[in-house]
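Sequence first, then the predicted structure, then my questions.
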Amino acid sequence: MPAKPPKVALMTTPDETEAQFYEALQLGDLDRVMAVWADDDDIACIHPSGPRLLGLHAIRAGYEALLQGGGLNLRIAQVRRLVVGNSAVHHVLEELRVETPEGTQSAWVLATHVFIKTPQGWRLMVHHASPAGESAVQEVGDEPSMLH
């Protein structure tokens, strides 16, 4: 039987859900990481350079492996948000700091989160993360247009 996430407080916004997710990753708390996920067969997670993980059991195993050394030194550098009805998409620039013999090194990750509003509050449906270079800190986009 697949592992079920523990019951958690109602997360009333996608931002609250995302904050819980990152706090759990920083603490290395697998149960709290899993608690933000929707209880849905179609949830998906892709770690940088990893396979697509589908369903609670596969996602839990992926995070268990990721967190085997403890919490992650991870911070959100930028977030772009889009909320439409009962769904939300966040584009996140993450900075992952890793201790090496040469000192602290930073790795940049671009992540996309898809959230849905459920009777239990906002839950994560998709986490898709890709490695990014230093240039990821700079955003490239169209200039805002102005109506006259």
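Alright, I've got the coordinates. Values in this document were obtained by computation on a predicted structure and should not be read as measured data.

C-alpha only now, for contacts and for neighbours.
Noted.

So which elements touch the longest strand along the chain?
As assigned by DSSP state E, the longest strand anywhere in the chain is strand 103-118. Applying 3 or more C-alpha pairs under 8 Å, 6 or more residues apart in numbering; DSSP states H and E, one finds that strand 103-118 contacts strand 87-100, strand 121-132.

so of these, which one's packed in deepest?
Stretch with highest mean neighbour count among those: strand 121-132 (a mean of 20; mean count of other C-alpha atoms under 10 Å).

measure the residue nearest to the spatial centre of the chain to residue 71 for me?
In the chain, the centroid-proximal residue (C-alpha atoms, centre = their mean) is residue 127; its distance is 5.0 Å. For residue 127, the distance to residue 71 equals 18 Å [C-alpha to C-alpha, to the nearest Å].

And here is the other one:
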Amino acid sequence: MTQADVSAVETVNAEFYAAFESADLDRMGLVWADGGHAEDVVCVHPGWPLLRGRGTVLRSWALIMANTPYIQFVLTDTQVRISGDQAILTCSENIITAVEESANALTSGGSVVTTNAFIRTDEGWRMWLHHGSPVLNHEQDDEDG
């Protein structure tokens, strides 16, 4: 694992979140693996079933982007591990989003623990898997339990 590879994976990961925040589907498409890896692409959005295949995954992002007036991510606890031509980046997504009633009113969107897997391709590192799992806050735990 070289520092150059770690930096490259972190750069692609940052581009993934920048594409989502700017609702730029073309930009999002550049992040995800293509070609011979396209059918192996996997995505699990929080609360969604597993999605497989590049086309299916990108359609899901188009739907999410079309229905998200504003979103911003503050990533914490980021760690990268690389083994050969595969990399795993784990992080916590701390989400700021617009409330539905008003695009001008921002609110905390909660926290998601995320695993992003990348594969080294001829074009560089590309996302191969995104899996987000919501984290319940203590107030939710108290209400549910």
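Arrived safely. Predicted model, so just to flag it, every value in this text is computed and none were measured.

where does residue 34 of structure 1 land in three-state SS?
helix (DSSP: H, G, I helix; E, B strand; the rest coil).

Could you check which residue of structure 2 pairs with it?
Correspondence of residue 34 of structure 1 to structure 2, assessed by TM-score structural alignment: residue 29.

burial of the spatially closest residue to its match that is not a sequence neighbour, as a residue count?
Nearest-residue entry for residue 29 of structure 2: residue 58, 6.9 Å, with adjacent residues in sequence omitted and distances by C-alpha to C-alpha, 6 or more residues apart in numbering. Other residues near residue 58 of structure 2 come to 19 when the count uses other C-alpha atoms under 10 Å.

which stretch of helix or strand covers residue 58 of structure 2?
Taking DSSP states H and E as the criterion, residue 58 of structure 2 maps to helix 54-66.

okay, the angle between that helix and strand 124-135?
Here helix 54-66 of structure 2 points in a direction 60 degrees away from that of strand 124-135 (axes from the mean of the first three to the mean of the last three C-alpha atoms, to 10 degrees).

what's the helix or strand just after helix 54-66 of structure 2 packed up against?
Downstream of helix 54-66 of structure 2, the first helix or strand assigned by DSSP H and E is strand 71-83. Packing partners of strand 71-83 of structure 2 (3+ C-alpha pairs under 8 Å, 6+ apart): helix 3-21, strand 86-98.

Need the ones you listed in JSON lines (columns: distance to residue 78 of structure 2).
Below are these laid out as JSON lines (distance: least, C-alpha to C-alpha, whole Å):
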{"stretch": "helix 3-21", "distance to residue 78 of structure 2": "9"}
{"stretch": "strand 86-98", "distance to residue 78 of structure 2": "4"}
